[in-house]
Each structure stands twice: as structure tokens, then as C-alpha cells.
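Colleague: Return a 3D structure for these sequence lines:
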Amino acid sequence: MLNTSSSIAKQLVVTEILPPYQFYQENTALSGFSVEVMQEIFKITGDEIDLQVFPWARAYKTALNQPNTLIFSLSRTKVRENLFIWGGKLMREDIYAWCLQEKFKTPITDIEQLKKYKLAVTNSSSTAQYFQQEDYPFIYTVVSPEQSLQMLYLNRVDFITGTKSTLVARASKLNLEVSRLKKIIPLSVVNHDLYFAFSLNSDKKIVTKYTNAYKIIEKNGTLDKLRNKWQVQ
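Modeller: Model prediction:
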């Protein structure tokens, strides 16, 4: 279990709840694929960790502005490339546009066709940044992915985005009928590798220590074992 005591903290780490990568178990312990990868890295670095779980926009803003801040799991996009110091790759996401089964009876074959529909995205997420950059006119930004899912089920928006594993986990948590969800179209333009990364003004020695630790778990097979355990790419 990660040490979250800020009184003895040495390294600030920020994240969000993003099952199956980061989520709370019933006993309130933080678990998931990315959490277990980072735990292995922390064992090697030997640091005490001040882990802060925030809504995504706050975690992202903290990592942008506060020195020596580590953030995970962060999509590595063109927009973000020069905003962070990139550590190690955790996994890759396959993202789709999703609707309710009764919608979109005519197949969508091009992402541009979605411009006439209402979309809910999480504030400061990579998908939000993409659709805003491409001037999609009917975007609703929300604090959490759960809100976007609830808006979809309430017919307040036409589609949302996400991976199958994350949407199934969220729908189950909210007691929503998972079978009502339907993929519209793959969103290859927003498929990105997820990394842990550091704020730009971070100490180079700290960054090197963590990237070296990542190389160790990559080389000794620990990373692949965790990917197999959690069935991520």
C-alpha cells in the first residue's frame, strides 16, 4: 500500500481515479495496473510518497505548475509533448466513441461526422484537448468521467469517449446497464501511450532516478508480468 502521509513526504505524486489503472478497492486501498507499476518503482527509488488523488483537471494543473511533481497515467500527445518530462510508458489505450444502443442506427464511418452531435469529455483530458483543438461545436466539459457517462444515460449528450475496460468499470460502479453501451467508431487519432511524467521544472537527479528504476522493472520482466496480470497492452 502506498504511503500517503504528507508529513514525511519526499516525492509528490498526483493521479486520478481511472479504473482499471487506478481505483479504490472496497477497503479504500488504491489499486490497479498503474498503481502496482509505480509501487515497484517506488520500492527501487526508496522514496516516501505523498500521493494525492485528485479530479483529473486538478492533477494535471498541479503537474504543470508545481516543481518535482510526478503524474500518472498521462497520455503522451503532441499538445503535451513539450509540457512535461516523460518518464516511462505504462500502457497504450484504444479509445472509441460510445453511444447508447438505441442511437446512431446509421453507421458512422468518419470522425468528422460526429461534429453535429453533443459530446461530454473530462476537463483537461487528452480527448477534450483534441476535440477542442478541432473546433467541435457541441462539447460539454465535465469534472469526472463518471459525469459524462451519466449524461449519456440521461440523453443529455449523444456520445462519450473511452476504452472498453474503463467504461465497463465506471458503468458497473454507477449501477448502469453496461449492455446499453455501443461503440460508434474507433478514435485512432486520440489513441496514445500512457506514461508517468514529471513537471518541467523538476530536479534532473529525481527524474533520472525514476527513469532508471523504470528501466530495471522493464528489463527484469516485472512490467510485463503486471501487464499480463491486468490484461493491458
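Colleague: Going by C-alpha atoms from here, please, whenever you check contacts or count neighbours.
Modeller: Noted.
Colleague: Relative to Glu112, how far out is the residue nearest the centre of the chain?
Modeller: Centroid check for the chain by Cα atoms, centre = their mean gives Ser73 as the closest residue, at 4.9 Å. As judged by Cα to Cα, to the nearest Å, Ser73 and Glu112 stand 28 Å apart.
Colleague: any idea how far Gly32 is from the residue nearest to the centre of the chain?
Modeller: Applying Cα to Cα, the value for Ser73 to Gly32 is 11 Å.
Colleague: How about Thr163?
Modeller: Relative to Gly32, and taking Cα to Cα, Thr163 is found at 15 Å.
Colleague: Counting by contacts, list what the lengthiest strand in the chain packs against.
Modeller: The longest strand of the chain (DSSP state E) is strand 84-92. The contact analysis (3 or more Cα pairs under 8 Å, 6 or more residues apart in numbering; DSSP states H and E) places strand 84-92 against strand 193-199, helix 204-219.
Colleague: Please give the structure of this sequence too, so both can be compared:
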Amino acid sequence: MALLIFASTSALSSELELNQLRYITEHSPPFNYVEAGQLKGPAVDLLLLASQKAGSPVARKDILLQPWARAYRNALEGPNTVLFNTIRTDARDKLFKWAGPTGSEKYVLIAEKARNIVIRTRADLTQYRLGAVRDDAGESYLRELHIPSKNITLATNVNNLGKMLKAGRIDMWAFGEDGWRQSLEDSAIKPANYEAVYMLKKNDYYFAFSLDVEDRLVQQMQDAIDMVKREQAKKSFTN
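Modeller: Sure thing, here's the model as predicted:
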């Protein structure tokens, strides 16, 4: 009996808490980005606040910043890893455990205004060279449209795609509607010279947990996110 009690106590003491997981994000304004050497953005703020509500606060300094392709691979492999902001697509649904949503965004194709590109049907897209971040939702959406692989150029980070677009190495770039202008500015490219010419899809962002993370931790995060949203909604209503 004493051995059983000891074993049970040891097992409980070894259980991880939310702030012991590995959190990874990327520089992708406006939801999560680096400014003056500090991670900022509403997705970062939500993580910090929700984990605090859950009684297991995550420290801003402990959030890892990585290029998307590497971050995505690390989240797939684990262990005990959370990737954000991650768009929840049908193709990704069973690859992670999810808590959210943390926000939503339309994914669009951006082109140089001077090109006067007009997309009337999906079939029109096969005439162009399209760029996307590797393993990003933009790549997934292009694959769903059955764009030939020879028409798709993949990069490890968003800044490279902006430079490719300016250099004429790609005709259009798939990215979030809310963030492409800032991403171009980060690469010293004038966003006023570019425009969104086609909407690919609208989807929600989530925290994506590697599959080895315990369900109880995912549920703790979900409950805390719901609590934050209720409080924010109540505050907005009273204001």
C-alpha cells in the first residue's frame, strides 16, 4: 500500500503544467511580432493572460521565436510544444491538439499594382508563379486549389517572399490580409505599390499543441481563453 501511495504521488508530482510547455511563435505582424527586441501582439498577450488565468503563467522571455517552417516542424515532433498563431485547416486538424480560436484572418494573394493582375477564376492562377511560406496555411490553400507544384515557390520566411515579389521572381504571394503590408515594410518595400488581388480563404487561428501534450493541459488553456474572452466582452459591453 505504501509503495502504491508513493508511486501515485510521484506520478502526480511529475505532471507538467502549462508554463512548463515549450511555446514557439514567429515574427508575423500584426498578431505576433518582434519590436525593439520584445515579442508583442494580441496572440502573445492572449497567451500571457490566459496562462495567468489558468494559474500557470508563461513568461514572455520563455517564448521561442523561430522561422515558421522550423517552428512548424518542431511542433509536429514535440515533445510538449505549442505553436502559435496557427491556422486550423482540414489538413492539419489531426496533426495537433487545439485551443482557441485566438483570432481570424483572410488569406489573399498580393501582387504589384503595376502588373494589373486580375483573377476571375481559380483556373487563372495556373498562369502565374505563386509564392508561400513553407508549411504555412498559404501553401496549404494553394495545394487545395491544385496549383501545379512547378508554379509554387516556397520560402522559409515571409521576408524572403516580399523580396522575391519585388524582384519579379514570383508574380503573387499568399499571405494574411492583416499582415502583408507590415511584412513588406519590414523588408524595406513600399506596400503602397502592392495590392490584394484574390482571396484564397478565411480561417481561424489557434494554439496548436503537439499530440503528446496531455488533454487536461489543452482543456486548461481552452477554459482560460474562454474566460479571457468573456471578460473582454463584458468590459466592451459596459464601456
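Colleague: equivalent range in structure 2 for the very next helix or strand once past the longest strand of structure 1?
Modeller: Next helix or strand after strand 84-92 of structure 1 toward the C-terminus (DSSP states H and E): strand 96-100. Strand 96-100 of structure 1 corresponds to residues 108-112 of structure 2 when matched by TM-score structural alignment.
Colleague: again with stretch 196-210 of structure 1
Modeller: Under TM-score structural alignment, the counterpart of stretch 196-210 of structure 1 in structure 2 spans residues 207-221.
Colleague: Going by residue numbers, what spans are helices in structure 2?
Modeller: 2-13, 42-53, 68-77, 137-144, 158-167, 180-186, 215-238 (DSSP state H).
Colleague: tell me which strands and helices the fourth one is in contact with?
Modeller: When you say that, I think you mean helix 137-144 of structure 2. Applying 3+ Cα pairs under 8 Å, 6+ apart, one finds that helix 137-144 of structure 2 contacts strand 130-133, strand 172-176.
Colleague: Same question for the second one.
Modeller: Helix 42-53 of structure 2 makes packing contacts with strand 97-112, helix 215-238 when contacts are defined by 3+ Cα pairs under 8 Å, 6+ apart.
Colleague: can you list the ones you listed in JSON lines and add distance to Ala196 of structure 2 and mean neighbour count?
Modeller: Formatted as JSON lines, the helices and strands packed on helix 42-53 of structure 2 follow (distance: least, Cα to Cα, whole Å; neighbours: other Cα atoms under 10 Å):
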{"stretch": "strand 97-112", "distance to Ala196 of structure 2": "4", "mean neighbour count": "20"}
{"stretch": "helix 215-238", "distance to Ala196 of structure 2": "31", "mean neighbour count": "15"}
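Colleague: Distance to Tyr206 of structure 2 for these - can I get that in TSV?
Modeller: Putting the helices and strands packed on helix 42-53 of structure 2 into TSV (distance: least, Cα to Cα, whole Å) gives the following:
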stretch	distance to Tyr206 of structure 2
strand 97-112	5
helix 215-238	10
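Colleague: Quick one, which of these gets closest to Leu47 of structure 2.
Modeller: Closest to Leu47 of structure 2 of the helices and strands packed on helix 42-53 of structure 2, according to Cα to Cα: helix 215-238, at 8.3 Å.
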